[in-house]
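K.L.:
Generate coordinates for the sequence data below:
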Amino acid sequence: MSEIPASEGSAETADRAESVRLLFARPWDFLIGARSLGDLPPLDRTELAFAGRSNVGKSSLINALTGQSGLARTSNTPGRTRELNFFLPEAEAGLLLVDMPGYGYAKAPKTEVAQWSRLIHDYLRGRANLRRVFVLVDARHGIKPSDETIMNEFDKTAVPYQIVLTKADKIKPAELEAVKADTADRIRKRPASHPTIIATSAEKGWGMEELRTEISAFTSD
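P.N.:
Modelled structure (predicted):
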């Protein structure tokens, strides 16, 4: 088997890095907050969603990822996000990021919780252009039963997902490695899981380039 010349490999790596840079150098905008299936945008762009327990830091991560501190709404009140919030980069790029309501806790009436839980369920089952869900897990606590519940849903519906550890700066390096090892062991036999685990810190910027690279790969599909 012939090897790729070093110059070609370097050029390809440089092109990929530039593609990632351009995607996240442009402004991102809020498109729509969907409270029902009828509110969802057309199926004409690749969608990548972010899911996680309430207070895991989804909005903070999306803001750090895009370099826009006010793009996704952050709150000290867990469970405040009650819609599927869609964000798109300027000049389209054929991509949407989706901030899903947090699970595991919600300071809202039970009827309202049931309504948006049903919306999430229907979205996951019927969204053909949903290519991956990034499941955010607090690095300080690791995978919780509520995380396992939603991963079971993804496995049943064959929705590919990837674990992203948040708040990695809040624990010691050795503890982070232990959490990563435990997480890898717990997802190893799950059919819809992606094997690569990304450790991030929205506050420190850790893991953002790795996550941006994963996301950028979907713009060339």
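K.L.:
drop to CA atoms for contacts and neighbour counts, all remaining ones
P.N.:
Noted.
K.L.:
For the longest helix belonging to the chain, buried residues please.
P.N.:
Counting by DSSP state H, the longest helix found in the chain is helix 6-25. Of the residues in helix 6-25, those buried by neighbour count under the rule 16 or more other CA atoms under 10 Å are 19-20, 23-24.
K.L.:
And this one, please, so the two structures can be compared:
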Amino acid sequence: MPHHIPALSEEELEEGRRLFAGPCDFFFGAQTIEQLPPPERAEVAFAGRSNVGKSSIINALTGRRALARASSEPGRTKQLNFFDLGGRLSLVDMPGYGFAKASKAVKEDWQRTMFAYLRGRPNLARVILLIDGRVGLKTSDKEVCALLDKAAVVFQIVLTKCDALSPTVLTECVKEVEALAKSHAAAFPHIVATSSTTALGIAELRGIIAQFAEPAIGRP
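P.N.:
Modelled structure (predicted):
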């Protein structure tokens, strides 16, 4: 197992497999904070720049090809999309950030709305912050890390599209992101390298997310 992936037990990996093998359905879309569904169960939110591969990772985790749909125009998705994992956990697909063509007003509105969600959601267990392994850290990524610190929300950095990187480049990328994580109080220290194409890191990420799920009915 690569050194940058936290060592999960076989039991934890199996729990992740079980959770994501069950039903997963879209159940709510909120364009404003006022529209958010009641905070009934723990939520794990996915954040990342436009084109980071967020939809692909969510689809890879759930084993569904089109559960989360990528917009043809980066930055077009403006709502928080909620998915129910068998009544045990909610996944939240946050709008992408850092889209080059968006106006300053649109970017500020994104930041204001997302910060309100991050700061005020009592059942938000963790944010999975996706970074494109091919392009590395961008200014917008660092700004969102600062936003998460300010909101006091624990976040974990997950690298995407790592199948396109050589082992040497991947190692350097992980080191760079690890250094960033160490500089943020709200950042979880372990970095997970993933690929929605080869399934690299997907089982581990399932296991990590499953730690926040409610116990399955009928099981201890």
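K.L.:
if we can go back for a sec, tell me the helices and strands packed up against the longest helix of structure 1.
P.N.:
Applying 3 or more CA pairs under 8 Å, 6 or more residues apart in numbering; DSSP states H and E, one finds that helix 6-25 of structure 1 contacts helix 58-66, helix 208-216.
K.L.:
Taking helix 58-66 as reference, get the angle to the helix or strand following that helix.
P.N.:
With elements assigned by DSSP states H and E, the helix or strand that comes after helix 6-25 of structure 1 is strand 28-34. Orientation check (axes from the mean of the first three to the mean of the last three CA atoms, to 10 degrees): strand 28-34 of structure 1 against helix 58-66 gives 150 degrees.
K.L.:
who does strand 28-34 of structure 1 touch, helix- and strand-wise?
P.N.:
Counting by 3+ CA pairs under 8 Å, 6+ apart, strand 28-34 of structure 1 packs on strand 84-89.
K.L.:
can we see that at 10 Å?
P.N.:
helix 58-66, strand 84-89, strand 95-99 (3 or more CA pairs under 10 Å, 6 or more residues apart in numbering; DSSP states H and E).
K.L.:
ranking the ones you listed by burial, who's on top?
P.N.:
strand 95-99 (a mean of 24; mean count of other CA atoms under 10 Å).
K.L.:
angle of the next helix or strand after that one against strand 28-34?
P.N.:
Proceeding N to C from strand 95-99 of structure 1, the next assigned helix or strand is helix 110-126, under DSSP H and E. If you take the same axes, to 10 degrees, helix 110-126 of structure 1 sits at 110 degrees to strand 28-34.
K.L.:
What lies in contact with helix 110-126 of structure 1?
P.N.:
34-37, 40, 49, 79, 81-84, 100-103, 105-108, 130, 133, 150, 153-154, 156-159 (CA atoms under 10 Å, 6 or more residues apart in numbering).
K.L.:
cutoff 8 Å now
P.N.:
Here helix 110-126 of structure 1 makes contact (CA atoms under 8 Å, 6 or more residues apart in numbering) with 35-37, 82-84, 100-101, 106, 130, 154, 157, 159.
K.L.:
which position in structure 1 aligns with L129 of structure 2?
P.N.:
Using TM-score structural alignment, the equivalent of L129 of structure 2 in structure 1 is V135.
K.L.:
Next up, identify which helix or strand its match is on.
P.N.:
In the assignment (DSSP H and E), V135 of structure 1 maps to strand 130-138.
K.L.:
Same question for that strand: list its buried residues.
P.N.:
Result for strand 130-138 of structure 1 [16+ other CA under 10 Å]: buried residues 130, 132-138.
K.L.:
ok, back up a step: for G205 of structure 1, find the nearest of the helices and strands packed on strand 28-34 of structure 1.
P.N.:
Smallest distance to G205 of structure 1 across those (CA to CA): 6.9 Å, for helix 58-66.
K.L.:
what helices or strands is that closest one leaning on?
P.N.:
Helix 58-66 of structure 1 packs on helix 6-25, strand 46-52, helix 208-216, going by 3+ CA pairs under 8 Å, 6+ apart.
K.L.:
Next, the angle from the longest one to strand 84-89.
P.N.:
Looking back up the chat, that one is helix 6-25 of structure 1. 120 degrees.
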